[in-house]
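>>> Here's a sequence, model it:
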Amino acid sequence: MIIGCTKEIRTHEYRVGLTPENVRAYVAHGHKVYIEKGAGLGAGYIDQDYIDVGAVILDTPQEVFGIAEMIVKVKEPEPSEWKYFKEGQILFTFLHLAANKPLADELLNKKINAVAYETITDKKGQLPCLKPMSQIAGRLSIQEGAKYLEKAQGGRGILMGGIKGVPAAQVVIIGVGVAGTAAMDVADGMGAEITILDINKTKIEEPNFLGYNVVKRLQATKANIIKSLTKADLVICSVLIPGEKAPKLIKREYLKKMKPGSVIVDISIDQGGCLETSRVTTHQNPVYVEEGVIHYSVGNMPGVVPISSTIALTNATLKYGLLIADNGLEKAIALDKGLKIGVNTYQGKCVNNSVAKALGYNVKQF
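Down below sits the predicted model:
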């Protein structure tokens, strides 16, 4: 199969879909790999690194899309890239279509066979390609939240861990899956007092959380969310329903009850965000203020730690990419049922139940 990898063009997105070691693996399996010039620079790889393991460097994304049977990326294609799609091409990347109907429509119209990292599942029902990015986003959420709590950044002027005689910051984490647990780990390490909320009672009673400075474990009811928000200095929203839009758990009216200068980091923004006031921001302009509360809702948080996040992501995605390249998509999904769930669009049809539900499509059998 002919594999292509283009340079990411989203603002401050420095990751790359294939590392030189990934290319070495594809070439060893008998595939041809084409890399856009400069695609790996942000993650620390020069063009010669790719050439040395058998890749061919092309000057433009148009050339890469034009020759490749499968495009391997990190983030969903930007509108300026859509014109390069060609019918029957496999697109292997994060897609987050529940929050991006225009892209979904384009993939269907162009009959792109789109495989989304975030909906691939493993035998345990977990999300192996999303997991490492969720871990990184969770850790970054506390770093960024702590920064914007500083007075110079418009925050309340609260130190996360406090010191002797000074209270620590109150951190509220809504959703304690992979990202929420990673956030809790960092918040605990910084000495914050933590409240966790989740709709799943089993998660909030997780015994592994006993070593953390969790002062409250609550089910995510409306009353508990409002009460927790009124006391919070920093709120982390890490709610995920795989493939679907994030539920709007925090209404605008709730923000009016929060402390002025408090901070909300919405990790769920890739799936539409879990606040009524959510909107996507960039690393260049990461925050805005609504009702006196600082909102941080960058849609590609791991993109600013590209060396770490590229390695973590490609370690997870490589085996699925090779499975597709070695066997073709149809046979690959017969060999791995979890990969089948990763297919969002196929031959002009939406074939993922969660995505179809979120966008109002009629799901088709794959």
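
>>> CA atoms for contacts and neighbours, from now on please.
Noted.

>>> Touching, S262 and L149? I think so.
Yes - using CA atoms under 8 Å, S262 is in contact with L149, at 6.6 Å.

>>> So for these two, which sits in the more crowded spot?
Counted by other CA atoms under 10 Å, S262 and L149 do not tie: S262 has more neighbours, with 29 against 24.

>>> burial measure for the closest residue to the more buried one other than its chain neighbours, as a count.
Of all residues not flanking S262 in the chain, D233 sits nearest, at 4.8 Å (CA to CA, 6 or more residues apart in numbering). D233: 29 surrounding residues under other CA under 10 Å.

>>> For the stretch 1-150 of the chain, which segments count as helices?
20-28, 47-52, 61-67, 101-109, 131-148 (DSSP state H, counting those that start in this stretch).

>>> overlap in contacts of S262 and L149?
Common contacts of S262 and L149 (CA atoms under 8 Å, 6 or more residues apart in numbering): G155, R156, D233, L234.

>>> who's sitting farthest from the centroid in this protein?
What lies farthest from the middle of the chain is G165; by CA atoms, centre = their mean that is 38.5 Å.

>>> Roughly how far does it sit from A232?
Applying CA to CA, to the nearest Å, the value for G165 to A232 is 19 Å.

>>> go on, D49?
47 Å.

>>> the more surrounded of the two?
Per other CA under 10 Å, whichever of D49 and A232 has more neighbours is A232, with 21 against 16.

>>> Quick check: the more buried one touching P260?
No - contact criterion CA under 8 Å: A232 and P260 do not qualify, at 10.5 Å.

>>> contact partners of stretch 358-366?
With CA under 8 Å, 6+ apart, stretch 358-366 has contacts from 98, 101, 243-245, 346, 349-353, 356-357.

>>> To check against the first, give me the structure of this:
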Amino acid sequence: MRIGIPKEIKNRENRVAITPAGVHALVSDGHEVLIEKNAGLGSAITDEAYIEEGAKIVDTAEEAWDVDMIIKVKEPVESEYKYFKEGLIIFAYFHMAAVPELAQALLDKKVTAIAYETVGTGNDRPLLKPMSQVAGKMATIIGAEFLQSQNGGSGVLVGGVPGVEKGKVTILGGGNVGINAIKMAVGLGARVTVLDLSLEKMAELENIFGNTIDTKASNPKNIHDAVIDSDLVVGAVLVGGGRKAPTLVREETVKQMRPGSVIVDVAVDQGGIFETIDHSTSHDDPIYVKHGVIHYAVDNIPGAVAQTSTYALTNATLPYARKIASGDLGDILKTDEALKAGVNTYKGKFTSKDIAEDLGIEYSDILE
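Okay, the predicted model is just below:
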């Protein structure tokens, strides 16, 4: 198979979809790997490092896309839709519930889209987990930074100092994003409140973090009360199946937050959980202020720490990429439930039931 690795072109997206070790594995499997020139530089990977492992470096995105299978990090953007063709496989993050025009473009050109975020069985999402870990830790770091006065924040030091009250951090969701946000917030010395729907999850978090955190059942009143009393709020809610995130924090709640408080919504790539977040931002222009509250809504947070993120992501995706490339995809999907769950579009049909429902388009069972 001819496999292409185009350079990521989303704003400040410095990750790349493969490491030299990944190239070595795919070439050893008998595939041809084409990598767009300088695709890895943002992650400190040179073209020479790829060439040493058997990759071919191509000068243009068009050449990198002229293949059987594309491996990417972030979803294709509009300027890349022109490269879509029937039968092409794209293996990447898609989050299509928040990008209906991408879903339609994939269907129109009969592209097979296999989404990292929906690969897996049950509640296990192995290709989402490493980036959730990065994004969770970054969310707390970013929030603490924007609380600083020179960034327009309230001037609260999250960890406080002796004789001065510590900052209050509320984390909505105790999954992979949430637990890593908690680790950073506790490490900084903040007063941390975590809300989750699962009593088992809250018990697990208390067993890990003891009395360094408070847990509360996630319901509208508890969310409202915790948010308005916070200096930093991290949205860490993941809805399974790649579905659109629910709106959990209403505009009236945000209006009652203290001026200069900060919201970091990690769920923004699935639509966001704050009513006041109606669009994604970029690393170049990461925040906006509404009702006196700083909103950080960058949808590719891990791109800011590209070296760590690239290697963590490739560790997870490579085994699946090798399997996808190993034979007839239709036959592979008959026996691999995790990969089957990852297929969002296939032969001009939308094959992810939950996302199809969110988008209001017809769903087709992939095995039919």
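
>>> TM-score of the superposed pair?
The TM-score (TM-score structural alignment, normalised by the length of structure 1) is 0.97; 364 aligned residues with a CA RMSD of 1.2 Å.

>>> re earlier: by neighbour count, which of the shared contacts of S262 and L149 of structure 1 wins?
Greatest neighbour count in those, by other CA under 10 Å, goes to L234: 32 neighbours.

>>> which residue ranges form the helices in the stretch 251-366 of structure 1?
Using DSSP H, counting those that start in this stretch, helices in the stretch 251-366 of structure 1 cover 252-255, 306-327, 329-335, 337-342, 353-359.

>>> hang on, isn't I294 of structure 2 packed against R258?
No - the criterion here is CA under 8 Å, and I294 of structure 2 misses it with R258 at 10.4 Å.

>>> Counting neighbours, go ahead and name the busier of these two.
For I294 of structure 2 versus R258, the count of surrounding residues by other CA under 10 Å is larger for I294: 25 against 17.

>>> In contact with the more buried one, which residues?
Counted by CA under 8 Å, 6+ apart, I294 of structure 2 has contacts F146, G152, G153, G260, S261, V262, I263, I287, Y288.

>>> Now do the same contact list for I355 of structure 2.
With CA under 8 Å, 6+ apart, I355 of structure 2 has these contacts: M96, A97, G241, G242, R243, K244.

>>> which of those residues show up in structure 1 as well?
Counting by both residues aligned by TM-score structural alignment, their matches' CA atoms under 8 Å, the members of the contacts of I355 of structure 2 that carry over to structure 1 are M96, A97, G242, R243.

>>> and the gap between the second one and L248 of structure 2?
A97 of structure 2 sits 17 Å away from L248 of structure 2, going by CA to CA.

>>> Which one's more surrounded, the two?
Remark: of A97 of structure 2 and L248, A97 carries more neighbours, 24 against 18, as counted by other CA under 10 Å.

>>> contacting residues around the more buried one?
Counted by CA under 8 Å, 6+ apart, A97 of structure 2 has contacts G242, R243, K244, Q270, G271, I355, D358, L359.

>>> Surely I179 of structure 2 is in a helix?
Yes - secondary structure assignment places I179 of structure 2 in a helix (DSSP: H, G, I helix; E, B strand; the rest coil).

>>> What is the neighbour count of it?
Neighbour tally, I179 of structure 2, other CA under 10 Å: 22.

>>> quick revisit: out of the kept ones among the contacts of I355 of structure 2, which is most surrounded?
G242 (26 neighbours).

>>> Verify the stated contact: it with G120.
No - counting by CA under 8 Å, G242 of structure 2 does not reach G120; the two are 11.3 Å apart.

>>> thought Q307 of structure 2 was touching G40?
No - the pair Q307 of structure 2 / G40 is not scored as a contact, 9.6 Å apart, by CA under 8 Å.

>>> shared neighbours, these two?
What both Q307 of structure 2 and G40 touch, as defined by CA under 8 Å, 6+ apart, is the set R15.

>>> who has more neighbours, these two?
Each of Q307 of structure 2 and G40 has its neighbours counted (other CA under 10 Å); G40 has more, 28 against 19.

>>> For that one, which non-adjacent residue is closest in space?
Closest to G40 of structure 2 by CA to CA, 6+ apart is V16, at 5.5 Å.

>>> just checking, the one you found touches V73?
Yes - applying CA under 8 Å as the test, V16 of structure 2 and V73 come out as touching, 6.4 Å apart.

>>> what's the overlap in contacts for those two?
E8.

>>> Of those two, which one has the most company?
The neighbour count for V16 of structure 2 versus V73, taken as other CA under 10 Å, is higher for V16 (31 against 26).

>>> three-state assignment of V237 of structure 2?
The local conformation at V237 of structure 2, judged by three-state DSSP, is coil.

>>> how about the strands of the stretch 101-250 of structure 1, start to end?
For the stretch 101-250 of structure 1, the strands defined by DSSP state E, counting those that start in this stretch occupy 113-116, 170-174, 193-198, 214-219, 234-237.

>>> List the contacts of stretch 15-23 of structure 2.
Taking CA under 8 Å, 6+ apart as the rule, stretch 15-23 of structure 2 contacts 5, 7-8, 33, 39-40, 42-43, 45, 49-50, 53-55, 71-73, 303, 306-307, 309-311, 313-314, 318.

>>> Among the contacts of stretch 358-366 of structure 1, which one sits closest to M190 of structure 1?
The closest of these to M190 of structure 1 turns out to be K245 (CA to CA; 31.4 Å).

>>> can you count the residues close to that closest one?
K245 of structure 1 has 26 nearby residues by other CA under 10 Å.

>>> again with N211 of structure 2
Count around N211 of structure 2 with other CA under 10 Å applied: 10.

>>> Contacts only, for it.
Contacts of N211 of structure 2 by CA under 8 Å, 6+ apart: none found.

>>> can you rerun that using 10 Å?
V192 (CA atoms under 10 Å, 6 or more residues apart in numbering).

>>> now the aligned partner of A356 of structure 2 in structure 1, nearest residue through space, not along the chain?
Mapped onto structure 1 by TM-score structural alignment, A356 of structure 2 lines up with A356. Computed as CA to CA, 6+ apart, the closest residue to A356 of structure 1 that is not its neighbour in sequence is V363, at 5.5 Å.

>>> go on, Y50 of structure 1?
Y50 of structure 1 sits nearest to P20 (CA to CA, 6+ apart), 5.1 Å away.

>>> what about that neighbour, neighbour count?
The number of residues near P20 of structure 1, taken as other CA under 10 Å, comes to 20.

>>> Same question for stretch 151-162 of structure 2: list its buried residues.
Within stretch 151-162 of structure 2, the residues that count as buried by 16 or more other CA atoms under 10 Å are G152, G153, S154, G155, V156, L157, V158, G159, G160.
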